[in-house]
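A.B. asks: Predicted model, plus sequence, below.
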Amino acid sequence: MRRRGTDWAVAPPDEPALTILLKPPTEREAMVDQAGAEAWARAWTDPAFVGGLTVEWEERSWRRVGRQRVPVRLVARRPDDVAALAGGRVASEWRLFAARVAEIRGRWGPSEELDATCRRHAREITGWDEDRFLQVLDVAQWLAIHPSDGLRPRQVPVRGVDSKWLGRHRGVLTALTTATTGRPGLGLVDGDPLLRVRCLDSSLCIGGLADLAAPVRQLASLALRPDVVFVFENLETVLAMPQWPGAVVLHGSGYAVDVLEKLPWLARCPIVYWGDLDSHGFAILNRLRSHLDGVTSVLMDEKTLLDHRDLWVIEPRPARGVLDELTSDERAVLARIRAEGDVRLEQERIPWDLALRELRSVSRG
């Protein structure tokens, strides 16, 4: 029911939703307990026992007792019949979801786009209380009628809706608005993501600031002239870096490295990248190299991986795909990581004195 119920609520099946094979007694079993066999067959004729389900019967030709008509299949023709059979929380959740799908269709009319939205967001649609569900529909309807292009979330003039509320419900609101209007999004203006930068040389400080976070477009206007730029995946590593002549360190968290090409001063100096020794660390390195030249990795080699075998953990959702920007040695390490069972060596687990030694060696070129 849980597996197919979402599809049934959106598009009820034309054929029976569920067929359950019964196991009528054999002739031998009937001869051993004739009263029990008769009672079992008779129960399937009782509407109170069968409920709204259909029982299909077949004749059996038994050598000693002749022809007997026995129940062989229990058929639930409607999804609601399956829900009744399942009972409990499964049934109540399915009925609630089906009712809410009907409410959504009642507002906007049926469409493939709305059906897909309901399937994709079934968990949220079912999980809200009634007031929250109706509020989401009301806001989606308002946004469909009043395009909010250029507005910040704080400026949406709907009573009871603030930026936090929009943040929690934005996925469903966007899907509903796109399904009903064809617009690709809500048009709301988000805040620019901030990039963390530390100047490890006081001569490079920006207005006396050595550590700052700012939008990339603002950082792009800086007249920095570093001799080397470190890009680290881990913020603690960024903060632990000591004073370093001519050096700047950036927090390249996750896939934020995609925006680094917008910093023109990065194109004029060597870049040293250090990420976790796992599939995502190499995927980020690959993306960084696709945007910038002169990127060297550090502590992402097979020796480092094997020397710290006791510190490995398993990566829960490894990245897949071909990473064309990796060197042959880096591809070999990634292959070893996958062969060992998608392991991960987080950069924080590597001893700090070893890390600094390797960073100094690489930065000297």
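C.D. replies: Perfect, thanks for sending it.
A.B. asks: going forward, measure contacts and count neighbours with C-alpha atoms only.
C.D. replies: OK.
A.B. asks: list the helices and strands the longest strand seen in the chain packs on?
C.D. replies: As assigned by DSSP state E, the longest strand anywhere in the chain is strand 66-76. Using 3 or more C-alpha pairs under 8 Å, 6 or more residues apart in numbering; DSSP states H and E, the elements in contact with strand 66-76 are strand 18-21, strand 54-62.
A.B. asks: Second structure for comparison follows:
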Amino acid sequence: MKPAKWSRPEDIVEALRRKWADGRLLAAAAGGHPFEPIAVTLKGPVAADALHHFEEAYVWAQSWDPSLHPHLRVQTKTIGGRNGLPSQTVPAQAWIESRHALWALLGVTAEVDHFHALHAHTALRAPDLALWMADHPMKVLRHSAVWHQLVRVVCWIGSHSAEQIYLRELDVPGVDTKFVETHKAILAELLDHTLPEDRIDSGIPKSNLAARYGFRVKPTYVRLRYLGTSPLPFSELAVRADELADWSPGVRTVFVLENEITYLSLPPVPDAIAILGSGYAAALLRHLPWLDDVDLYYWGDIDTHGFAILDQVRERFPHTTSLLMDRATLFAHEPHWGQEMTQANGNLTHLTPEEAQLAQDLRTGVYRPNLRLEQERIAIGAVREALTRHRN
């Protein structure tokens, strides 16, 4: 019978490497915890194996010769000696008795020394970050080439008020916005650890460093086009949303669209403007309280995302009327049906019964899986007719 699998020296190294990789070994060292010797019980030959598989047992025992493993202490035991079986001395346990031996066994001494140097340097400049380092040593090593720059960035942000500046104005030697963008994931972790709670907007994802940590963000612009006679020397404007909030364009009717070409090609409509939503109409329109006092129409694609945006717009502006987002329009343009790659999820509570039923039919694939009809595929004649009908 073939002997059972016996422990190999490389098995110990492999098991210890898993502990090294998850950070627990270096974290214990960084945290100042005393080293507890590690004992690994070896699975080796029994007395019968030494008798029936002597050569294999001998080769196995030789593989554990202490001269081959200067970083291990190999403890032996005696097997056999009963029932006429000769006694044999075989390896029984392998011990790692110091961190120095452990690092050498794993071949990570240089990495450990580098970590300790980074940790000591950081402790002098940013003690809070040093505490984080002790808990996340492997993340530090993965960013060791730029660690000093990361620390300088975190310290600079912590000592400056961000409210009146853009992230572009961060003034740290050797650091630019490209660096910040490249390392935003690790910077977010460090900033979350070091900044006070009132400096962190936890509702904003970590990927948006500027908004999450209170920097000025790029302004939102509203693009609008006069469909009738413009009172200004311009037919089209792009205005900061916060500034447009206090200025009314002086029209009775507003059409909101998501597609740029459709927005640009709308026919003339007296006393009306078109606003380009570009996929986030609800976020744009909430800045404009004067929309409460106009006839507001929303026109999006006939798909699950279009109805989701309509639902969001109507949540803020309940008087919103949908335009060309009905079953009749959908079936009149069947040759132009397309496919929605991913569908929107969520409970839509601000649709009319007819809109809600059509949205549900699209979601469940009643007519075709992932069916959509894009704005630009609707005939211009149907657009003109709809605008005339809603104008009168």
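C.D. replies: Received it, and whenever you're ready, just let me know what you need. Predicted model, so just to flag it, every value in this text is computed and none were measured.
A.B. asks: how far does the longest strand of structure 1 sit from the chain's center?
C.D. replies: In terms of C-alpha atoms, centre = their mean, to the nearest Å, the centre of strand 66-76 of structure 1 is found 47 Å from the chain centre.
A.B. asks: Please identify the buried residues of the helix or strand following it?
C.D. replies: Counting by DSSP states H and E, the next helix or strand C-terminal to strand 66-76 of structure 1 is helix 79-86. Applying a neighbour-count criterion of 16 or more other C-alpha atoms under 10 Å, one finds 79, 80, 81, 82, 83, 84, 85 buried in helix 79-86 of structure 1.
A.B. asks: Need those in a markdown table (columns: distance to residue 298 of structure 1).
C.D. replies: Compiled in a markdown table, those are given as follows (distance: C-alpha to C-alpha, whole Å):
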| residue | distance to residue 298 of structure 1 |
| --- | --- |
| 79 | 58 |
| 80 | 60 |
| 81 | 61 |
| 82 | 58 |
| 83 | 57 |
| 84 | 61 |
| 85 | 60 |
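A.B. asks: Nearest to residue 129 of structure 1 among those?
C.D. replies: If you rank those by distance to residue 129 of structure 1 using C-alpha to C-alpha, residue 83 comes first, at 20.6 Å.
A.B. asks: Tell me the spacing between that closest one and residue 92 of structure 1.
C.D. replies: Using C-alpha to C-alpha, to the nearest Å, residue 83 of structure 1 is found at 8 Å from residue 92 of structure 1.
A.B. asks: next helix or strand past the helix or strand containing residue 10 of structure 2?
C.D. replies: Assigned by DSSP H and E, residue 10 of structure 2 falls within helix 9-21. Under the assignment DSSP H and E, the closest C-terminal helix or strand after helix 9-21 of structure 2 is helix 24-30.
A.B. asks: and residue 268 of structure 1, what pairs with it in structure 2?
C.D. replies: For residue 268 of structure 1, the aligned residue in structure 2 is residue 293 (criterion: TM-score structural alignment).
A.B. asks: host element of the closest residue to residue 140 of structure 2 other than its chain neighbours?
C.D. replies: Nearest residue to residue 140 of structure 2, sequence neighbours excluded (C-alpha to C-alpha, 6 or more residues apart in numbering): residue 133, at 6.5 Å. Taking DSSP H and E as the definition, residue 133 of structure 2 sits inside helix 127-135.
A.B. asks: Show me the contact partners of that helix.
C.D. replies: 27-28, 30-31, 119-120, 122-123, 140, 151, 190, 193-194 (C-alpha atoms under 8 Å, 6 or more residues apart in numbering).
A.B. asks: mind listing what residue 337 of structure 1 touches?
C.D. replies: Contacts of residue 337 of structure 1 (C-alpha under 8 Å, 6+ apart): 278, 279, 343, 344.
A.B. asks: taking the residues you listed one by one, which sit in strands?
C.D. replies: Counting by DSSP E, the contacts of residue 337 of structure 1 contribute 343, 344 to strands.
A.B. asks: Same check for the contacts of residue 337 of structure 1, but in structure 2.
C.D. replies: On the basis of both residues aligned by TM-score structural alignment, their matches' C-alpha atoms under 8 Å, what survives of those in structure 2 is 278, 279, 343, 344.
A.B. asks: Show the contacting residues for the aligned partner of residue 277 of structure 2 in structure 1.
C.D. replies: Counting by TM-score structural alignment, residue 277 of structure 2 lines up with residue 252 in structure 1. Residues in contact with residue 252 of structure 1 (C-alpha under 8 Å, 6+ apart) are 195, 231, 232, 233, 234.
A.B. asks: Please report the distance of residue 252 of structure 1 from residue 146 of structure 1.
C.D. replies: Residue 252 of structure 1 sits 38 Å away from residue 146 of structure 1, taking C-alpha to C-alpha as the criterion.
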